[in-house]
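*Asks:* What follows is a predicted protein model with its sequence.
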Amino acid sequence: MLSVELPAQLHRSSQFILRSALPTGGTGKGNETCRRNLAYPRHPLRLPLEVREHVDHDVATASLGGSVKENSIAAMFDRLRGRSTKIHGLLSEFAPPRLLDSEDGYNFVLAQGRVFGVPQSLGPLDLSSEDISTKPGVIVGNSLPEVRMRAVRRAVATAPRIPVTSMLGIPANVAFYGANHPALAPLFSPGHDDDIRVLDPPREVEISNPLIGRLDYALRTFRARMARANVSENDVEAFIDTRDPVSQLLACSRGGIHFFQGAPLTLGANPWMIQIEKASTLFLPFITPGNSYGFDRRVSAIYRIVRALLLSDDCVGIVTNIRSTKRDLPVLFEAPSLAEKTYYLPFFLEPPRPVQKRPRSFLFTSSWHQHEANFYSRGGVDAAMIFAEISKRHRDAELVMRCSLPASLPDSVQTVLDAPNVRIIDQPISDEEMHRLFAEAQFYLLPAPSLHSMSTLQAMANGCICILADSWGSDEYLHDGIDGLRISGREGKNWEYRVHEAFLAERYAGLETPDLAFVQRAVEAIDRLLLDDSQMQAISETARIAAARSNSAEAGRKAFAESLRDIRGRVVRSSRA
């Protein structure tokens, strides 16, 4: 069974009060039929809205025990197309208020002869004694499909741009998702290659019957494909729920090849390709970073879903910056044919401008998204303790930490961060300021249990001496004592590579407290280096040369163009078939 844990703030606890407005007089057959069909209580009915419950439209009962969970976005769009058969046309001003549905932040209520779309954020309301039509966000219409359509339009217009932060096109008509991520932006920088052009994302998606039809077709095709892969209906719907309606509408509104980064945020409405570093991100959000030790592909529903997606003709290419990932994917998914559409494509950087280094200066950064929990997963606790020991031996050492800090830190770590030779930058900074931090730092501290390719590459390109842990994949970037330092202690504790299934299993537990043995090994290696200026200079220059030789933007664009030519050919062959 697929499950995904939602952040606490996403759980709703508001309640909606419906008060009876049923006439007290009259004993006619019509009134009795209405009473029987509605099973409406004479006292206020309180309906919990923590989850999106589906209330049976034939019999609305006083108790919601045993109700059925809403069947994801498919049912929403089924009803948008007018296929619901459970709306009985009780649009009578004499009928009591009736909850028709609760979905995507709205309660759809039949009251006073009209249908109201009421934002759940408004809290409890009494429809029998107040006019709610003027309240913020309330939508009023004559039918459920009409109000639901307007609610979807409003959601599309006001929602963040999903996982789509930018769309970039090239001659293959690739709609690119996440193009402003620093790991991939150099491939799409305008002005470097006439073959690459930048397109702005659409500000709105015009919802139309043809668009709904394309999404409906994509959903039916996806469900059929998963049924052939022996994925249960519940697991399929759980997966669909993680691909939100706005993003799928946007996907259906754009032709061409869609390019995703990290996870396949698609139901297969278009041909698509994906960039990954390690295979486990393909399983997001059901398997999250640092929590993959329990993965067993023999019983994993998300494994079967992703495998079916990757093996479909809709998936036209997989690119990865790690050679071992390219090698391992056909083994992990037990599909030798995956090798034909998997491409090795290293990350690339424009050559940075050399800047004078500050002696004994250390830099630590968290990831691009700057989530505070990333301080732990990037090894921030051990980085702080390593610097604390170094600064005792070298009083002129200084540390810059570009990160958002957790609200609560161990006392020993907080003491380090409060020191006058430690500077915390927890506010957004420009790309130029970020480049300057790397350019000026002499050492880059990244004792994370996992590989962070782009940060490592940026540091090496700027001549920083990287202090990495023995994380999986880091040996593809850095060679201990030659172009940086790799400190042992993470392998076996925080990750293991399962050779028989070619899978990287990770667990980040314990990173909230210092690993004193690891810290001591790092301090000794750094201290030896600080006492040898010539070796420091040699490592710095070797790192700079290695990054320039293997990761130039010009070579990256050329390699990407070559892979796209192959991918275009695959799309053409698939369409002909």
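*Replies:* Sure thing, it's come through. Numbering: from 1, shown residues only.
*Asks:* CA only for contacts and neighbour counts going forward, please
*Replies:* OK.
*Asks:* All the strands of the stretch 301-450 of the chain, residue numbers only.
*Replies:* 315-320, 342-344, 361-365, 398-402, 422-425, 443-446 (DSSP state E, counting those that start in this stretch).
*Asks:* Below is an additional structure, to be compared with the one above:
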Amino acid sequence: MQLGRRDKIPFPESYNGFRLIRIHGRVHAIPLTAQVERILRTPGLLDRHPAVLAAPTLDEVKRLVDACDPRAHLPEAVAKVAGYDIARHRGVFYAVPENAGAIDLDVPADRQRAGVIPGVSAEDLERRVQQIAAGAPVEFAGWLPIFSVSGNCGQHPQFKHTGNPPDGYRFTRSAPPVTAPQAAPPGAGGIVARTRRLCGKAGVALQKLWYAGRSALSFVFPPKGVSLATRVAVLVAFVRLAALLIRKGCKPGAVLSFLQTRHLQSQLLLGRQELVFLTSMPYTFGQNPWVIEIEDVTTLFYPHVQNGHTCGMALAESPYFPIVRALLEADHCKAVLTHMRSTAELIPALFKSEIISKKVVYAPLGVRLPERWQRHDPRPGDEPVNLLFINSWCQVPENFYVRGGLDVLEAFSVLRKRYPHLRLTIRTALPALDDHYLRIIEGGWVRVVNRFLTDEEMAELHAGSDIFLLPAARVHIVSLLQAMSYGLAVVGSDGWGMEEYLEDGHNGLVVRGRHGKASWADPEAGMLREDYEFTYTPDPEVVAGIVEAVSRLVEDHALRRRLGRTARADVRDRYNLDAWNRGLKAALDRARGVTPAAPERTAAPAPTVREPGRAVVTSGGS
């Protein structure tokens, strides 16, 4: 059979109301009713969006499209209640703020950004919305653009608790609708970079002048939707804060740098609010009264001081120290909330300010208790025992080291020879690793999951595991509490903060070797000292500790079961959302000048203790 010239068959752009695209070895069909361009330009969203159909071939995708009900991708309006639209989508009810703009209910980040409330029924949501609507508004500022370049901490699961506000409050989000990213002026970035390289120090000064001038233009040409009154209010706050810092003796250069890192456009978008809730970093000019939630004192100085580099630093000698102290002492700072007792004790020692000390509120963090969990039921001795290691939420490959990833691989290379039925899952984006570690992974029984996982997939991963490994440089609170809530037997480290929640032999096992090397609290200086360099090579003490702890748990099923069940019970009784909300309410009440009501008598009271000049301490219960 002879073949000659033949016209190329074009790949169709659409089919039966769906946009077709062939990428990464699959054919995808996106309903035209969805936000097609956004799905295509957002990394990973094409693969995980529920409305997108995918198959290996065009014919198979066409069959999926033909069998699909296009109405399944559209929310069904149910009711309007107190400023919320209640809709049913994919079997779940949602209450969507009327001012949320165009959002995609299939995208968790959209729901979180807009303050969407999920529920099991329309009636349940109506009751919750009416209760929330009666509460005092608190603007959750985690959506500000500046947070997206600060580890995206505003979207961290730690702050999911804002979806369940304490009694008497409601969290609002004034985020503008998501739009396509604005392109920089052609060549502008390259010109500035080349000028800096050619002119050395003069180029650095020119670059700073460029950024300062560009920021100043934001007052004249603000982001869309920013009113003149907002511009005036932000400008007044900017000048007032600069004058305060100079008057307090702060260095002018440090003041200018600090104010620039507050990100003028974010402050303009935030506008004027009754009360603002900030996450981790005090990104504000003080135009609004604010409360901040932090894990450690270092993030108060970000980006001028960063975690992992404070082991030999004299923070009190930093030019940014008097700036942060003045910011926290100012009247617009109403409360500093922390879930770490160590941090609540370090802040007064660091700043030596009675004003700041009285603003500190401590309460242990709480998480939801999942319905499905690891019960450690008896099973044959040769059945697999599953170890789980998870990188940070933002999946930065370098955080693999800080979490103790190298120590986990070294320990597993020993353990798998001892226990052939042992399995390891590492959910991480891997950094560039030496061949030695690649051979450990390739040697078998190591599963690497380096893609985005939905909440349901993460739940499946946890509930199907037996032992959770977190030999990290320091505490990672959400990962730790989630593992405990699923009833896993946790093997943690003695890094800073870990043992506030993980008690050796009670609800987990603690491996020694991090304290005093990778992290430790310095009560005299009031600092969290960290040196992450120790995690870039395996620590023999930590590796040996992991091997010993895991061996105990593999050989002693009763111990594994007891630790896992005690960990889950501790989340149920101590580290739950109700206990956390009592602390959050104490901080918000303080911000609004509300006198706390007398606590009701209950079987497990959560007392609030205030000592003169000391922090507010809210217990998490028994």
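*Replies:* Yes, it's here. This one's a predicted model, so the numbers in the text were calculated from it and none came from an experiment.
*Asks:* Point out the most buried one among the strands of the stretch 301-450 of the first structure.
*Replies:* strand 443-446 (a mean of 27; mean count of other Cα atoms under 10 Å).
*Asks:* so that strand matches what in the second structure?
*Replies:* The aligned range for strand 443-446 of the first structure in the second structure is 467-470, by TM-score structural alignment.
*Asks:* What is the equivalent residue in the first structure for residue 421 of the second structure?
*Replies:* By TM-score structural alignment, residue 421 of the second structure lines up with residue 396.
*Asks:* Just give the nearest non-adjacent residue to its match, would you?
*Replies:* residue 360 (7.0 Å; Cα to Cα, 6 or more residues apart in numbering).
*Asks:* what does residue 439 of the first structure give?
*Replies:* Per Cα to Cα, 6+ apart, closest to residue 439 of the first structure is residue 462, 5.2 Å.
*Asks:* give the contact list for whichever residue in the second structure pairs up with that neighbour.
*Replies:* Mapped onto the second structure by TM-score structural alignment, residue 462 of the first structure lines up with residue 486. Applying Cα atoms under 8 Å, 6 or more residues apart in numbering to residue 486 of the second structure gives the contacts 369, 370, 372, 373, 374, 462, 463, 564, 568.
*Asks:* do the same with residue 447 of the second structure
*Replies:* Contacts of residue 447 of the second structure by Cα under 8 Å, 6+ apart are 424, 425, 426, 441.
*Asks:* can you give me the strands in the stretch 201-350 of the second structure?
*Replies:* Secondary structure of the stretch 201-350 of the second structure (DSSP E, counting those that start in this stretch): strands located at 276-279, 290-294, 333-338.
*Asks:* could those go into TSV alongside distance to residue 501 of the second structure?
*Replies:* As requested, those are exported to TSV (distance: least, Cα to Cα, whole Å):
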stretch	distance to residue 501 of the second structure
strand 276-279	21
strand 290-294	17
strand 333-338	14
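*Asks:* Figure out which of those is closest to residue 498 of the second structure.
*Replies:* strand 333-338 (14.6 Å; Cα to Cα).
*Asks:* compared with the first structure, how much does that closest one deviate?
*Replies:* Superposed on the first structure, strand 333-338 of the second structure shows a mean distance of 0.6 Å to its aligned residues (mean Cα distance after the TM-score superposition for the first structure).
*Asks:* which residues sit against that strand?
*Replies:* By Cα under 8 Å, 6+ apart, strand 333-338 of the second structure touches 286, 289-296, 327, 344, 359-364, 584, 587-588, 590-591.
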